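Peer 1: coordinates only, sequence not included:
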């Protein structure tokens, strides 16, 4: 959960030693992947009129392949990276021959001076002190079959700092202090190493479809900073998937989608008596109608449950088709319609306006079933969360492009909690680990009961890019209201962080060098704690072939 966007972007030392081909073939262009700098650039470029065949709502997504990608960009529009090829992740054999390649390796280093701080960095958890990671990517492809290996090694110095007292019973002292959820304050008392599969996968493509098994990080929905249901904030988890590998023409528009089944793990710093094996299944669909250019609407739904000793019944694999109302789940075993599963769903929309160089997007989510239709119509806001965002591209020449971004995410409980149970995001009374994997939140990085506001300005130029941003985060306001009432506190003890950051990336031939710095002011840490400053520094590099 801990690293800043620049750290993701520029943190790659890509040993793309080129495609070692056994037979003829042509390089395949990069898939649109969460956390990659090319994804940010291509999304900005799409606002100038280029059609890359992706909605940026189902990631990893469409391959950016084909010579038409350059021709789609009007000559009068900015395209400052036009001389820099897109990363070639593997090869797409044209003659049926086997193609082997070493695609990428990368190195990242992050320093936090006082406390852990950051977001959306997959397998890397950057605590206090120095955290470094290295990963390498290699692939083998034959016709529609692809095998991609992307092992990742992470070192965490994990220096000590003052922890909050853990209130829930049977939890270790490193656990989250306010509620039962596998989201540790600190991953133990010592430095440690982690080996993770990274974005590894085995996949088989046929026409516009794909069957895969892998560990790839996923990003669902239109958000840029926060994805409420599925993001790369946590490490990727092992899953099987049925998906599109490009938008499918269904006659009335184009459709993208993915349906997954997988398993989740817990950290070593959670209640050891709790069942640890969890099953997750989810679906995302994104539809772009022909008659409304630039519009994409869609939805996501995810269930997780503990795996019983006897194994999962077949019906669990079809949970995404379950009804949306609790009244439909009533049974002799569950007279109130509740069950042992945890679910979250969202609806989203993204509308791009290339003639204006802008886009707006929204994701609206619920983390609890409505009791019945009448309940939903009366209180649709119960258990809701939402993200609102916009991006605007401007340019003074074809060699320089500016991207203004703003995003707001709100996961704090609505006022309905005054008269009914408070369903805090990413926590669940039956699946006590919450919506987590290996101790990190699978959804929005702001976490349970969190809110954030972000404004950033990024410039793309032929030499690379630079961004400045400001951000405000409110930490777990759901817990604050309970704590404040119990401790006779007033309104002025919210745990809030203010970030001011800058990041940059510079091209040097096949190498991309990057770094960032973020100054954070935290007030009322853990509500009762002191104000503090944190300095976050990141350095990184990427070397990729053919750049």
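Peer 2: Here it is on my side, so go on. Only a predicted model underlies this, so the values are computations on that prediction, with no experimental measurement involved. Numbering: from 1, shown residues only.
Peer 1: From now on I want contacts and neighbour counts done on CA atoms only, so please keep to that.
Peer 2: Noted.
Peer 1: Please work out how many residues are found near residue 25.
Peer 2: When neighbours are defined as other Cα atoms under 10 Å, residue 25 has 17 of them.
Peer 1: Kindly apply the preceding question to residue 93 instead.
Peer 2: With other Cα under 10 Å as criterion, residue 93 counts 22.
Peer 1: Now it. Nearest residue, chain neighbours left out?
Peer 2: The shortest distance from residue 93 to any non-neighbouring residue, by Cα to Cα, 6 or more residues apart in numbering, is to residue 25 (4.1 Å).
Peer 1: Hmm, residue 95 and that neighbour touching each other?
Peer 2: Yes: under the criterion of Cα atoms under 8 Å, residue 25 is in contact with residue 95, at a separation of 6.6 Å.
Peer 1: can you give me the strands for the stretch 1-150 of the chain?
Peer 2: Per DSSP state E, counting those that start in this stretch, the stretch 1-150 of the chain carries strands over the ranges 18-21, 26-27, 58-59, 91-92, 99-112, 129-142, 145-149.
Peer 1: Please compare the first structure with the one that follows:
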């Protein structure tokens, strides 16, 4: 859509209309965490029946003023009519700092960066009959300083294996060679709502699945991409239970950035990107059985393909409706450049126990048939699972929150039986022709690095929005590459980051503050050896770094305490 048309529609909706109150959970992890925690205390259907498998949360939330504890948008919470209204979305500022190397994920359009980085967003919202217009652009400014990345001192075989992953994806170490600035449409959309359904065009971030820090398909890790969407805005009630879902068609772009900071390595091993864009088709459905309160089941499926390879047939416009078995769908999908992922997930929450558990399991390659899928679930898989538990403190309004999650992308030992040699197959979010499940150089789902695994544990003291806590994290970096390149020797050891983080969130009047200070020790950083290492007594090179972030949200409506 032409930008001038978008702006004209936006401002024509504003003229002469009063303020309309609207929730703003579209891409705010702090508020999503609050609502998700509130589910474990709240029996109200408007809160308890949210699956959190489909985010942005576009629900109307008729009682949102109560469970937010604040009137979050307009100047007056109930001003406006049934058919017309406008509102001002909060102003959000975030500042990130990485001292010696990039660290962090699930932060939207923010890039992997050493140095300071600023993210800012503001927005306005309009209701015009059944139309919804939201304009919420985002700006990113980053120092983008150079750092010690993949070394050019390795031999040709190791370099070739490293660039095998680079050339099957779009994961540049650094976005350019100087200061980085970007201005995006952000969490903007134009949609029409009919009952419990919504359809329209959007650049909002999408999150599918129950994860708190990661998701196997879509998360907040990359910039939002333009897409057409048909989705539910409230659970659809049937005699079997409640359903939520979304069907999208989108456009993905490549970064066209150099893979490493070494010009020599890039010239020798890197494959150039095509100028084409990638066509994306995806679907997710979540089901809450009528007979089991608190249980949510679901699946996702996505296909992407360079547009030049796409034919003008229904199955090429909507490949998500193809069969899963290669014996049915055919053996030429990879030749056509089609890259598919499918996941299943479940989440169970109990108000009585004040706890929730969840998992997600996915495959990025079709099974030969259903028998092969059942007998060989380890092939081309990734998974995550996590939990949250709340503990009451006697005679205090504060509670202790313990939550954790582990995400595993590393290939299984199945690769030794399925493929010749020790190189194995491809990693999660990579593809030989589609060049990775990414948008502008960042993975759409798991953001911890190709073939990496992570475990996160948080213990905190919380009261409403306020939080004081500590976070422990272990990140095993690029394990697929490590075992391909170094798996048959003992001198170079895995690159593992161990970190501890300190969390502080506070709400004052119309301000919401969220902060994190994380101390990271990178053992065997970039698989480098210490200068005093010897083959008989190998010693890795370690790198200490600090990651910090501060977020400040200003609400135009003073909260109702």
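Peer 2: Alright, I've got the coordinates. Since we're looking at a predicted model, the values are computed, not measured.
Peer 1: where does the TM-score land?
Peer 2: TM-score for the superposed chains, counting by TM-score structural alignment, normalised by the length of structure 1: 0.86, backed by 509 aligned residues with a Cα RMSD of 2.8 Å.
Peer 1: Reformat the strands of the stretch 1-150 of structure 1 into CSV and put distance to residue 164 of structure 1 and mean neighbour count next to each item.
Peer 2: Formatted as CSV, those follow (distance: least, Cα to Cα, whole Å; neighbours: other Cα atoms under 10 Å):
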stretch, distance to residue 164 of structure 1, mean neighbour count
strand 18-21, 49, 19
strand 26-27, 52, 18
strand 58-59, 36, 26
strand 91-92, 50, 26
strand 99-112, 18, 25
strand 129-142, 19, 22
strand 145-149, 39, 20
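Peer 1: Out of these, flag the one nearest residue 363 of structure 1.
Peer 2: Of all the strands of the stretch 1-150 of structure 1, strand 58-59 sits nearest to residue 363 of structure 1, with 13.3 Å by Cα to Cα.
Peer 1: quick check: that closest one aligns to which part of structure 2?
Peer 2: Using TM-score structural alignment, strand 58-59 of structure 1 lines up with residues 54-55 of structure 2.
Peer 1: Superposed on structure 1, what's the mean shift for that stretch?
Peer 2: Mean deviation of stretch 54-55 of structure 2 relative to structure 1 after superposition (mean Cα distance after the TM-score superposition for structure 1): 0.4 Å.
Peer 1: Just give me the neighbour total for residue 271 of structure 2.
Peer 2: 15.
Peer 1: for it, what are its contacts?
Peer 2: Residue 271 of structure 2 makes contact with residue 167 under the criterion Cα atoms under 8 Å, 6 or more residues apart in numbering.
Peer 1: Likewise for the one 10 residues further on?
Peer 2: Under the criterion of Cα under 8 Å, 6+ apart, the contact partners of residue 281 of structure 2 comprise 247-250, 302-304, 317-320.
Peer 1: How about it, nearest residue that isn't a chain neighbour?
Peer 2: Closest to residue 281 of structure 2 by Cα to Cα, 6+ apart is residue 249, at 4.6 Å.
Peer 1: can you check residue 551 of structure 2 too?
Peer 2: With Cα to Cα, 6+ apart, the residue lying closest to residue 551 of structure 2 is residue 94, at 4.2 Å.
Peer 1: one step back: pick out the most distant pair among the contacts of residue 281 of structure 2.
Peer 2: So, the contacts of residue 281 of structure 2 by Cα to Cα: farthest apart are 247 and 304, at 13.9 Å.
Peer 1: Comparing these two, which shows the higher neighbour count?
Peer 2: residue 304 (27 against 21).
Peer 1: Now for the more buried one: which residues touch it?
Peer 2: 278-281, 338-340, 434, 437.
Peer 1: and of those residues, the nearest to residue 197 of structure 2?
Peer 2: Nearest member of these to residue 197 of structure 2, counting by Cα to Cα, is residue 281, at 18.9 Å.
Peer 1: Tell me the buried residues in the helix or strand harbouring the closest one?
Peer 2: Taking DSSP states H and E as the criterion, residue 281 of structure 2 maps to strand 278-289. Buried residues in strand 278-289 of structure 2, counted by 16 or more other Cα atoms under 10 Å: 278-289.
Peer 1: circling back: for the residue nearest to residue 281 of structure 2, what is the corresponding residue in structure 1?
Peer 2: Under TM-score structural alignment, residue 249 of structure 2 pairs with residue 261 in structure 1.
Peer 1: Report how many residues lie close to its match.
Peer 2: 21.
Peer 1: Who are the packing partners of the helix or strand where it lies?
Peer 2: Element membership for residue 261 of structure 1 (DSSP H and E) is strand 253-264. Helices and strands touching strand 253-264 of structure 1, by 3 or more Cα pairs under 8 Å, 6 or more residues apart in numbering; DSSP states H and E, are strand 58-59, strand 239-244, strand 248-249, strand 278-289.
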